[in-house]
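*Asks:* Dropping a prediction and its sequence here:
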Amino acid sequence: MAESNGMTDVQLIQQLALLGWLKTDSEHCKELYTAVTGMQVAREVLDRLSGQSQIDAYRRECIQSVADFVKKNPRASQRELNAEVEKNVLLFASRVQAL
């Protein structure tokens, strides 16, 4: 979902539909606003129930930890790199499983 000045595409569509509804009292704009808002609510509920946002955060942390290790240890051996990746992947897996 693209963002421009902090607003996602869905939020922009929602605001355009609301603006159209407020300016014209159009039934079409009201229906569009209702549909977009309903989709956002449904997506948020699903995300909270599934824990997907937390899984995504854990994934980013895992990748960042490996990247930080590589930056701090540019001369690490393949064995050291493998051990660090394995450690972080196991941590990721255990955190996801604990959800």
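*Replies:* Yes, it's here.
*Asks:* rest of the way, CA atoms for contacts and neighbours
*Replies:* Fine.
*Asks:* where do the strands sit along this structure?
*Replies:* Ranges of strands within the chain are 3-4, 7-8, based on DSSP state E.
*Asks:* who touches the first one?
*Replies:* Meaning strand 3-4. Strand 3-4 has contacts (Cα atoms under 8 Å, 6 or more residues apart in numbering) with Asp9.
*Asks:* now it: how far from the chain's centre is it?
*Replies:* 14 Å (Cα atoms, centre = their mean, to the nearest Å).
*Asks:* Over to stretch 31-46?
*Replies:* The answer for stretch 31-46 is 17 Å, by Cα atoms, centre = their mean.
*Asks:* And it, what's buried?
*Replies:* Going by neighbour count (16 or more other Cα atoms under 10 Å), the buried part of stretch 31-46 is Leu32, Tyr33, Val36, Thr37.
*Asks:* Take this one as well and set it beside the first:
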Amino acid sequence: MSSFLDLETLNAIAMLRWSQTGDSAMAEKLIAAKLFGKLWENLTSDPELETLRLQVIIRIAKFIKENPKASKEKLAEEIGKHIAEFAEKVEAL
């Protein structure tokens, strides 16, 4: 299913604006967004990274299930701990 404002349509709008006004800001932002999207896709398609991500989600879900009355502060602390562990493991890859 295609949306009216997909990346190709936005690209055409940016190029039209650039050709009419000489203002390349919109085109530059679109290119940066495309590059970021491709980088993100490459990073998240790593099976080892995906495994680490799922492990973090499972640990957080398990904590929430086992501690349904935990305070917001305790939840934030626990989630922060798991995210920090995830970040350390990702950097080690």
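*Replies:* Arrived safely, thanks for sending. Because the structure is predicted, anything quoted here is derived from the model rather than measured.
*Asks:* Export the strands of structure 1 as CSV, with columns for distance to Ala67 of structure 1 and mean neighbour count.
*Replies:* Converted to CSV, these look like this (distance: least, Cα to Cα, whole Å; neighbours: other Cα atoms under 10 Å):
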stretch, distance to Ala67 of structure 1, mean neighbour count
strand 3-4, 25, 10
strand 7-8, 28, 13
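*Asks:* I'd like the ones you listed written out as a markdown table, with distance to Gly20 of structure 1 added.
*Replies:* Listed next are the strands of structure 1 as a markdown table, based on distance: least, Cα to Cα, whole Å:
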| stretch | distance to Gly20 of structure 1 |
| --- | --- |
| strand 3-4 | 20 |
| strand 7-8 | 18 |
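*Asks:* which one of these lies closest to Ala76 of structure 1?
*Replies:* strand 3-4 (37.6 Å; Cα to Cα).
*Asks:* Out of the strands of structure 1, the one nearest Gln78 of structure 1 is which?
*Replies:* Closest among these, using Cα to Cα: strand 3-4, at 38.3 Å.
*Asks:* okay, and that closest one goes to which residues in structure 2?
*Replies:* Aligned using TM-score structural alignment, strand 3-4 of structure 1 spans no residues in structure 2.
*Asks:* Next: stretch 80-91 of structure 1.
*Replies:* Going by TM-score structural alignment: stretch 80-91 of structure 1 matches residues 74-85.
*Asks:* Mean deviation, the matching stretch versus structure 1?
*Replies:* Aligned to structure 1 and superposed, stretch 74-85 of structure 2 gives a mean residue distance of 0.3 Å (mean Cα distance after the TM-score superposition for structure 1).
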